[in-house]
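In: Okay, here's the prediction I keep looking at, along with the sequence it came from:
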Amino acid sequence: MSEIVPVFDGHNDFLLRLLRDPDSRDITWLTDTGQGHLDLPRMRAGGFAGGFFAVYIPSPKAHDDPNFEAIMRNPPFVLPLPEEIPFAAALPVAMKMVGHLLWMEREGSLSICRSVADIRAAMAGGKIAAILHFEGAEPIDPDLDALHVWHSLGLRSLGPVWSRPTAFAHGVPFAFPSSPDTGDGLTEAGKRLVKECNQLKIMLDLSHLNEKGFDDIAALSDAPLVATHSNAHALTPSSRNLTDRQLAVIRDSDGMVGINYATGFLRADGIAETFAGFDPVMRHLDHLIETLGETRVGLGSDFDGATIPSDMGDVAGLPRLIDAMRAHGYDEALIAKLAHENWLAVLERTWGG
């Protein structure tokens, strides 16, 4: 295995693991328990230098909910959209998750970054460089007062939706095969949210957003268009993946896409089961690079939120992915762009210097 390349990653759900087991957060973060995809020792072993740490509000589960994971292993399927979560219900959950990230910073091994200079300093100092990201805007009120509160706490990236409706937009259902054109565009509150995020220099994440909402943000936003963890619809026709038309819009905005390791968004058959090797990852990377260009593609793992390739295993397997890129013919300059340089560049274009 060659020298470890630093990786800056577009999306992880580690904070959700801490939400579900807060009493063990020191063990979950600081020791290699072999559980999930992420912890500090495995991050360091794999070269994980930082990334977007998502605050995601889980939908309440009923006793009669279907087994969604089993359904996604047996396409075709269309999963129903969960119901909208009210702001008052989402707010305390988000507070707990942000509190966990602040604890990780106080512990001393992670830094919450508000600028690219912060990211570079954290990476140089051996700390995990974390961006506070909301995967769904449920913890924000339609008047946007809470947006300013969260911004003051470090929020620098926001997806208006997960795959359910919010006061601002409509998410795509998990469906295969399916177009992302599944519903209405932004609400009036959503249009105000886009403009306010532009003013505050909060990056807008297009992952999980339906096509009409995507087009509304593209028309309204003055920032680069970014999808932190999405793949190519032309190769895997999932509702969660981006069409070539959408990729061209992102390219023309000088934005970027982080490739998602979720197997159901990588496999041509849409089956959400793991696989050996990295061939589907390479096919999606090739397509994204061909469509977007070498400077607009990165990694957006979905660690701790998805079934990933077995040869990756967890974050400690990142060097195996990098070696697969080399074997595929990518040179060191391109690998560095994909691994971290492109993310830092698009954040500079979004946040400023």
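Out: Thanks, I have it. Residues are numbered from 1 along each chain as shown.

In: Going by C-alpha atoms from here, please, whenever you check contacts or count neighbours.
Out: Fine.

In: May I have the distance across stretch 312-326, first residue to last?
Out: 15 Å (Cα to Cα, to the nearest Å).

In: wait, stretch 232-243
Out: Note: stretch 232-243 ends 6 Å apart using Cα to Cα.

In: before we move on, what about stretch 22-39?
Out: End-to-end distance (Cα to Cα), stretch 22-39: 14 Å.

In: and what of stretch 306-313?
Out: 11 Å.

In: And stretch 194-211, by the same measure?
Out: Terminal-residue distance, stretch 194-211 (Cα to Cα): 16 Å.

In: and that stretch, which residues are buried?
Out: For stretch 194-211, a neighbour-count test (16 or more other Cα atoms under 10 Å) marks 194, 196-198, 201-211 as buried.

In: From these, which land in helices?
Out: 194, 196-198, 211 (DSSP state H).

In: if you go through the stretch 101-250 of the chain in chain order, where are the strands?
Out: For the stretch 101-250 of the chain, applying DSSP state E, counting those that start in this stretch gives strands covering 110-112, 128-135, 155-159, 175-176, 203-204, 226-227.

In: now those in CSV, with distance to P237?
Out: Listed next are the strands of the stretch 101-250 of the chain as CSV, based on distance: least, Cα to Cα, whole Å:
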stretch, distance to P237
strand 110-112, 35
strand 128-135, 22
strand 155-159, 22
strand 175-176, 6
strand 203-204, 23
strand 226-227, 17
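
In: One more to weigh against that first structure:
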Amino acid sequence: MTDPLIFDGHNDLLLRLHNRDISPGVDGFQGGGGRHIDLVKARKGGFGGGFFAIYVPDAVDIDSHDEMMATAYDLPLPEEVSWPDAAPVSLSQAAILLQLERDGALKICRSTNDIRSCLATGLIAAVMHMEGAEAIDPEFHMLDVLYQAGLRSLGPVWSRPTQFGHGVPFRFPGLPDTGPGLTADGKRLVQRCNQLGVMIDLSHLNEAGFWDVAELSDAPLVATHSNAHALTPHSRNLTDRQLHAIRDSDGMVGLNFAVAFLREDGRMDADTPIDCMLHHIDHLITQLGEDRVGFGSDFDGATVPKDIETVAGLPTLRTALRRHGFNDALMKKLCHDNWLRVLDATWQNPAKNAGK
């Protein structure tokens, strides 16, 4: 079952290509050699595209899988990455996405019409996204350059602090209320993104920063890959109060497939039933409404349920949703229409203070 096509709120493919975990050539991404996402698996699973994240890895790669199998954990956050260190890595990943477009593997989408065209023709739709704004300088020169290259979505932080704000740790059980809100530069960044029509991603941002964005932004509030704290009390998940603020802004949330944010026990265990995903979707729909929920898998950046494993396994998710009682109209909303709706509102209607 590959219909409707799924437009997804988050993946980390560019980091894997940057790290040379897979090759972008015939034997790699385009030939079926990817881990979670490649062209062969995408066609098999009905993966229509999504947000392709630019992410700066830490200097030391720490494997946290074993720690997140415990009954409780609190992983220390890495130190802030400086702008001079982050900029070349981010530009490299942006260049990889541009190369994939030149190779005909996907299209970088700057409008919802671009996304709709890709979904209609079968070409993968890619939104250039930045997960953590370490590479953005205080004068926003890099933001302007990346915007011209296709950047249309940005998260001020990935958990570790940046000059713009503070993220949530990987803590279970835990709350997202973990520290101070946006810095003065962070508030300026939100305003500049509003002016450009760049979507602000609230995933990974701590609760104080969340409320700062809610107060400042004229755009819908969006968390590209987050789940419900009421079901899984992980610091990465959103409280019902946060979900209600997203609802009231007519924003949306993309369901994260990462098992630690799905399971009641918070364990990073791939042996996680699809029912956990269904429970979170039900809760998100109850709190947000059926027009404000989609998918934000975190493919190529997380451990996902073994029954799905890669984008080739997305038919398993569709089948489960159908058996759960979701009709054609709701399936289409969840799979891509809700993302198109919120991006229409964000990209085509920049803030009223544009140009100020």
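Out: Structure's in. What do you need? Quick caveat, the model's predicted, so the values are computed rather than measured.

In: Next, the TM-score between them, please.
Out: After superposition, the two chains reach a TM-score (TM-score structural alignment, normalised by the length of structure 1) of 0.96; 348 aligned residues with a Cα RMSD of 1.2 Å.

In: before we move on, back to that, in the ones in helices among the buried residues of stretch 194-211 of structure 1, find the pair that's most separated.
Out: Pairwise distances across these peak at 21.2 Å for E196 and E211 (criterion: Cα to Cα).

In: ok, so what distance separates D328 of structure 2 from I308 of structure 2?
Out: Distance from D328 of structure 2 to I308 of structure 2, by Cα to Cα: 21 Å.

In: Between those two, which is the more surrounded one?
Out: Comparing D328 of structure 2 with I308 by other Cα atoms under 10 Å, the one with more neighbours is I308, at 19 against 11.

In: what's the spacing between the alignment partner in structure 1 of that one and K337 of structure 1?
Out: Aligned counterpart of I308 of structure 2 in structure 1: M312 (TM-score structural alignment). Using Cα to Cα, M312 of structure 1 is found at 20 Å from K337 of structure 1.

In: cool, A272 of structure 1 as well?
Out: Here A272 of structure 1 is placed at a distance of 28 Å from K337 of structure 1 (Cα to Cα).

In: what's the answer for G136 of structure 1, then?
Out: For G136 of structure 1, the distance to K337 of structure 1 - Cα to Cα - is 28 Å.

In: okay, these two: which has more neighbours?
Out: When G136 of structure 1 and K337 are compared for neighbours, G136 comes out ahead with 27 against 20, by other Cα under 10 Å.

In: That one -> structure 2?
Out: Checking TM-score structural alignment: G136 of structure 1 goes with G132.

In: And for M97 of structure 1?
Out: By TM-score structural alignment, M97 of structure 1 lines up with Q93.

In: and its match, that one's in a strand?
Out: No. Counting by DSSP: H, G, I helix; E, B strand; the rest coil, Q93 of structure 2 is not part of a strand but helix.

In: Touching, it and H18? I think so.
Out: Yes. Counting by Cα atoms under 8 Å, Q93 of structure 2 does reach H18; the two are 6.1 Å apart.

In: which of those two has more neighbours?
Out: Q93 (25 against 21).

In: could you measure the more buried one against H10 of structure 2, distance?
Out: In terms of Cα to Cα, Q93 of structure 2 sits 15 Å off from H10 of structure 2.

In: Likewise for I124 of structure 2?
Out: Distance from I124 of structure 2 to H10 of structure 2, by Cα to Cα: 14 Å.

In: Compare neighbour counts for the two and give me the winner.
Out: Per other Cα under 10 Å, whichever of I124 of structure 2 and H10 has more neighbours is H10, with 28 against 25.

In: Can you tell me the SS state at that one?
Out: Going by three-state DSSP: H10 of structure 2 is strand.

In: Now do the same contact list for it.
Out: Counting by Cα atoms under 8 Å, 6 or more residues apart in numbering, H10 of structure 2 touches 50-53, 224-225, 296-299.

In: Sweet, I'm off.
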